[in-house]
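Trainee: from the sequence below, what's the structure:
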Amino acid sequence: MGLEKTWRWFGEKDSVSLADLKQMGIEGVVTALHHIPNGELWPVEEILKVKSQIEAHGMRWSVVESLPVSEGIKTHNEDYPRLIENYRESIRSLGKCGIDRVCYNFMPVIDWVRTDLHYKLDDGGEVMFFDFPTFVAFDAFILKRPGAEQDYPAGIVEKARRLMVEMSDEEKEKLAYNTIVVTQGFIDGVVDGSAPDYKKLFLDFINTYREIDADRLREHLRLFLQDVIPVAEEYGVKLCIHPDDPPFPVLGLPRIVSTQADLEWICNQYDSVSNGVTFCTGSLSVNRNNDLPAIVKSIGDRIHFTHLRNNIFLPDGCFHESGHIYGDVDLFPIMKALLEEQKRRSAEGREDVRIPVRPDHGIKMLDDYGKSANPGYPLIGRLKGLAELSGLEMGIERMME
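Mentor: All right, here's what the predicted structure looks like:
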């Protein structure tokens, strides 16, 4: 029994239609109510509207990605009671509508980070790149976050300083805008770029974490889980936290979902199948100490959603994305471990045997250059990845028989 083939769809404005997804063999759609502001309620009627659209094309709404966790929940500020009740009520509404999986993250201020959204491969394809010295140049010398230079290795800081000399003012502004606004804009970022001084506003959000270290952020996550998991259990919803991207501290902010130990700790904070994980190979693999098949075997019963893709790793902590089955991440043992987990669930008699999987960020190629898409989400590149992953999956399944 293969993994459930899913696809991230950004709603009616997405250049890829639901009819397209049906033709591509997609079984489940991954989407969200993108028009609802962070922290506000998700009304039943709005959920049913999207669900009906998806089901009219013969698919199901497999995963909500995501129901955003507001900064006020992560910082546990004075608005926490209102925000957490809205979150709980939104989970109730999703459960009533038959939507049973919710992907979320607990990354402070900034979700995922790349320094180049249009990195050219030798074959003409285009991917996203994270260059560590360039990111440090942004943090220490463009954003000018106080104390930033002390947060990174001295050699990386020196390379960042040299990069600053070479960069034009236009390049510096583009780096800042891409990092703060463009990469976050379609995933409920804290800064939308309309502010007169968006860099200062971004710094203000970072400053709210001055007194919040990793231990305190873990405590806030524990409180969040205690408040929402009982509701999720009652309404048949499984929550699955997404790993940090990249899985190490940036901007002086704590990261607490980066390692196998982190994921095990989270699963242990509330002993329930509703308290689960989104297993993302693209994020977790960047921490080279992570053994991804071992993570599947350790917390497999709590993996409710999977993102599969690949990376090429370079010196100085740099990396660029490389499609799906080709790169420095060996997808074979990972796919095998996921399929073995499904067999184990079937033997146990669990109802949630099939794990939804989606091809994560793809290579921009061919006709993708003539289409509009969010960064990392080209049609052809992801469709190629889906085909590759499906072939790998079929081969492993036959081998396991």
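
Trainee: all contacts plus neighbour counts: C-alpha atoms, from now on.
Mentor: Noted.

Trainee: residues of stretch 56-76 that come out buried?
Mentor: 59-76 (16 or more other Cα atoms under 10 Å).

Trainee: any idea how far apart the tips of it sit?
Mentor: Start-to-end span of stretch 56-76 (Cα to Cα, to the nearest Å) is 40 Å.

Trainee: where's the most centrally placed residue in the chain relative to Lys172, distance?
Mentor: Per Cα atoms, centre = their mean, the C-alpha nearest to the average position across the chain is that of His242, at 5.4 Å. Distance from His242 to Lys172, counting by Cα to Cα: 30 Å.

Trainee: tell me which residues touch the closest residue in space to Lys96 that isn't next to it in sequence, please.
Mentor: Counting by Cα to Cα, 6 or more residues apart in numbering, Lys96 lies nearest to Tyr235, which is 6.9 Å off, once chain neighbours are set aside. Neighbouring residues of Tyr235 by Cα atoms under 8 Å, 6 or more residues apart in numbering: Ile91, Arg92, Gly95, Lys96.

Trainee: go on, Asp291?
Mentor: Counting by Cα under 8 Å, 6+ apart, Asp291 has contacts Gln260, Ser285.

Trainee: Gly381 now?
Mentor: Residues in contact with Gly381 (Cα under 8 Å, 6+ apart) are Gly323, Gly362, Ile363, Lys364, Met365, Asp368.

Trainee: elements contacting the helix or strand containing Val63?
Mentor: Here Val63 is covered by strand 60-65, with elements defined by DSSP states H and E. Applying 3 or more Cα pairs under 8 Å, 6 or more residues apart in numbering; DSSP states H and E, one finds that strand 60-65 contacts strand 28-31, helix 44-55, strand 101-104.

Trainee: got the end-to-end distance for stretch 85-104?
Mentor: First-to-last residue span, stretch 85-104, Cα to Cα: 16 Å.

Trainee: next, the buried residues of that stretch.
Mentor: 85-96, 98-104.

Trainee: tell me which element Pro333 falls in.
Mentor: Going by DSSP H and E, Pro333 is part of helix 331-348.

Trainee: how far off centre is the following helix or strand past that helix?
Mentor: Counting by DSSP H and E, the next helix or strand C-terminal to helix 331-348 is strand 356-359. Strand 356-359 sits 12 Å away from the centroid of its parent chain (Cα atoms, centre = their mean, to the nearest Å).

Trainee: which helices and strands does strand 356-359 pack with?
Mentor: Other elements packing on strand 356-359 under the criterion 3+ Cα pairs under 8 Å, 6+ apart are strand 4-8, strand 303-308, helix 379-400.

Trainee: I'd like those as a markdown table, with distance to Asp328 appended.
Mentor: Formatted as a markdown table, the helices and strands packed on strand 356-359 follow (distance: least, Cα to Cα, whole Å):
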| stretch | distance to Asp328 |
| --- | --- |
| strand 4-8 | 23 |
| strand 303-308 | 13 |
| helix 379-400 | 15 |
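
Trainee: out of the ones you listed, deepest packed?
Mentor: Burial of those is given as mean neighbour count (mean count of other Cα atoms under 10 Å); strand 303-308 ranks first at a mean of 24.

Trainee: compare with the first, here's sequence two:
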Amino acid sequence: MPALVKMVEAFGMRLSVIERKLPHLKIVHGLEGRDAQIEEVKTLLRSMAEVSMEVLCYNWMPDEDWQRTSKDVPERGGAKVTAFDLKQAGEGNLTDADGLPKTRTPADRLWENLKRFLDDILPTAEDCKVRLALHPDDPPLSNLHGQDRIITSNEAFERVVALAPSPNNGLCYCQGALAPAGVDVEAGIRKLAPHIHYAHFRNVAGVAEDFRETFHDNGGLDMAALMRAYKECGFDGPMRPDHAPSLAGESNETPGYETLGKLHAIGYMKGLYDQASFFES
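Mentor: This next block holds a predicted model:
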């Protein structure tokens, strides 16, 4: 990890967040081997502390990670975006997770396992000065393929915060993951701001059962209002554009993460931030 930090710093940037692909499915489902995975997470926290990294983003998705049914839906100007259609979802065409759940755990047990995880991990996180940031389920469906999912709303986030009161227990507020469920994103930002340790700032169009990603200026969210909400709440944590379209001419080998779409998104976000600062003054 020190070599990675040094490489990033050589470009005038600072590495402050670790996210995705944590070894945690046995923890989520409460399976044999969960204690070993807990120790792996603690080891990661200690490694982060050695290089002064501030935030560990994790999720409680019981099938590992975000899911889509399409990677190349047409967007403006020949760009391509990812999409999810519940009618098409099934083993073999889920794009980021491994397909249908191998273990089905009910919602109440998922909450119990999350509480146990936080109780086990937070003392180490506090010692290491690393803040936890829980990402919502994507897609934000309360059940997918017979498997319950629990982190799909502002209310769920409030419950997470209440599970383990600690300044190191917090949230990754991913507005693009929550919005298809009809969540009031601006209200969520304003209410949960003290607990938001990390922000994913992207746009989306559609509903939880059928949605697509968009350019940052081309979805259903009022992005200017949301940036103002972050600014007015005094948010000073890390924020990233999350997924962005693959622009015409890009390979789309890593949907949502191609270079040119990301550059467009970052520029748009910088403009919104400057606008929010102007109105604040």
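
Trainee: among the buried residues of stretch 85-104 of the first structure, which are in strands?
Mentor: Judged by DSSP state E, the buried residues of stretch 85-104 of the first structure include Arg101, Val102, Cys103, Tyr104 as members of strands.

Trainee: which one of the residues you listed is nearest Ile110 of the first structure?
Mentor: Nearest to Ile110 of the first structure out of those is Tyr104 (Cα to Cα; 13.2 Å).

Trainee: that closest one matches what in the second structure?
Mentor: The alignment partner of Tyr104 of the first structure in the second structure, by TM-score structural alignment, is Tyr58.

Trainee: I figured that match hits Val17, correct?
Mentor: No. Using Cα atoms under 8 Å as the test, Tyr58 of the second structure is too far from Val17 to be in contact (10.5 Å).

Trainee: what residues does stretch 300-310 of the first structure touch?
Mentor: 63, 101, 103, 238-240, 267, 273-282, 296, 321-329, 338, 341, 345, 355-362, 385.

Trainee: give me the buried entries from those.
Mentor: Using 16+ other Cα under 10 Å as the threshold, 63, 101, 103, 238-240, 267, 273-282, 296, 321-327, 329, 338, 341, 345, 355-362, 385 are the buried ones among these.

Trainee: the counterpart of Ser246 of the second structure in the first structure - how many residues pack around it?
Mentor: In the first structure, the residue paired with Ser246 of the second structure is Lys364, using TM-score structural alignment. Lys364 of the first structure: 28 surrounding residues under other Cα atoms under 10 Å.

Trainee: about what we covered before: give me the angle between the helix holding Pro333 of the first structure and strand 303-308.
Mentor: Between helix 331-348 of the first structure and strand 303-308, the angle comes out at 160 degrees (axes from the mean of the first three to the mean of the last three Cα atoms, to 10 degrees).

Trainee: go through helix 331-348 of the first structure and flag the buried ones.
Mentor: So, applying 16+ other Cα under 10 Å, buried residues of helix 331-348 of the first structure: Leu331, Ile334, Met335, Lys336, Ala337, Leu338, Leu339, Glu340, Glu341, Gln342, Lys343, Arg345.

Trainee: is it true that the last one touches Val353?
Mentor: The reference is to Arg345 of the first structure. Yes. Proximity of Arg345 of the first structure to Val353 meets the contact threshold set by Cα under 8 Å, at 5.4 Å.

Trainee: picking up where we left off before, and the residue nearest to Lys96 of the first structure, what pairs with it in the second structure?
Mentor: Per TM-score structural alignment, Tyr235 of the first structure is aligned with Cys128.

Trainee: map Val250 of the first structure across to the second structure for me.
Mentor: So, by TM-score structural alignment, Val250 of the first structure is matched to Leu144.

Trainee: how near is its match to Tyr173 of the second structure?
Mentor: Distance of Leu144 of the second structure to Tyr173 of the second structure, given as Cα to Cα: 21 Å.

Trainee: cool, Glu112 of the second structure as well?
Mentor: From Glu112 of the second structure to Tyr173 of the second structure the distance is 22 Å (Cα to Cα).

Trainee: show me where the first structure has its strands.
Mentor: 4-8, 28-31, 60-65, 101-104, 116-120, 126-130, 238-241, 275-280, 303-308, 311-313, 319-321, 356-359.

Trainee: corresponding residues in the second structure for the third one?
Mentor: When the second structure is aligned by TM-score structural alignment, the counterpart of strand 60-65 of the first structure is residues 14-19.

Trainee: which ones are touching Val228 of the first structure?
Mentor: For Val228 of the first structure, the contact set (Cα under 8 Å, 6+ apart) comprises Ile84, Tyr87, Arg88.

Trainee: Pro74 of the second structure matches what in the first structure?
Mentor: In the first structure, Pro74 of the second structure lands on Lys120 (TM-score structural alignment).

Trainee: so how far is Met128 of the first structure from its match?
Mentor: 9 Å.

Trainee: same thing with Ala19 of the first structure?
Mentor: Ala19 of the first structure is 28 Å from Met128 of the first structure, by Cα to Cα.

Trainee: show me which of Lys120 and Met128 of the first structure is the more surrounded one.
Mentor: Here Lys120 of the first structure and Met128 are compared on neighbour count by other Cα under 10 Å; more neighbours surround Met128, at 24 against 15.

Trainee: and the residue nearest to Thr95 of the second structure when sequence neighbours are not counted, how many neighbours?
Mentor: Closest residue to Thr95 of the second structure apart from its sequence neighbours, by Cα to Cα, 6+ apart: Arg68 at 5.2 Å. Neighbour count for Arg68 of the second structure, taken as other Cα under 10 Å: 21.

Trainee: I'd assumed Ile151 was in contact with Pro62 of the second structure.
Mentor: No. Under the criterion of Cα under 8 Å, Pro62 of the second structure makes no contact with Ile151, lying 10.5 Å away.

Trainee: so what does Arg302 of the first structure match up with in the second structure?
Mentor: Arg302 of the first structure maps onto His195 in the second structure, by TM-score structural alignment.

Trainee: look up how far Gly146 of the second structure lies from that match.
Mentor: In terms of Cα to Cα, His195 of the second structure sits 31 Å off from Gly146 of the second structure.

Trainee: Arg82 of the first structure and Arg88 of the first structure, how far apart?
Mentor: Separation of Arg82 of the first structure from Arg88 of the first structure (Cα to Cα) stands at 10 Å.

Trainee: and what of Gly155 of the first structure?
Mentor: Gly155 of the first structure is 46 Å from Arg88 of the first structure, by Cα to Cα.

Trainee: what of Glu219 of the first structure?
Mentor: Glu219 of the first structure is 19 Å from Arg88 of the first structure, by Cα to Cα.

Trainee: also Glu71 of the first structure?
Mentor: 16 Å.

Trainee: same check, this time on Trp7 of the first structure
Mentor: Taking Cα to Cα, one finds Trp7 of the first structure at 26 Å from Arg88 of the first structure.

Trainee: perfect, that will be all.
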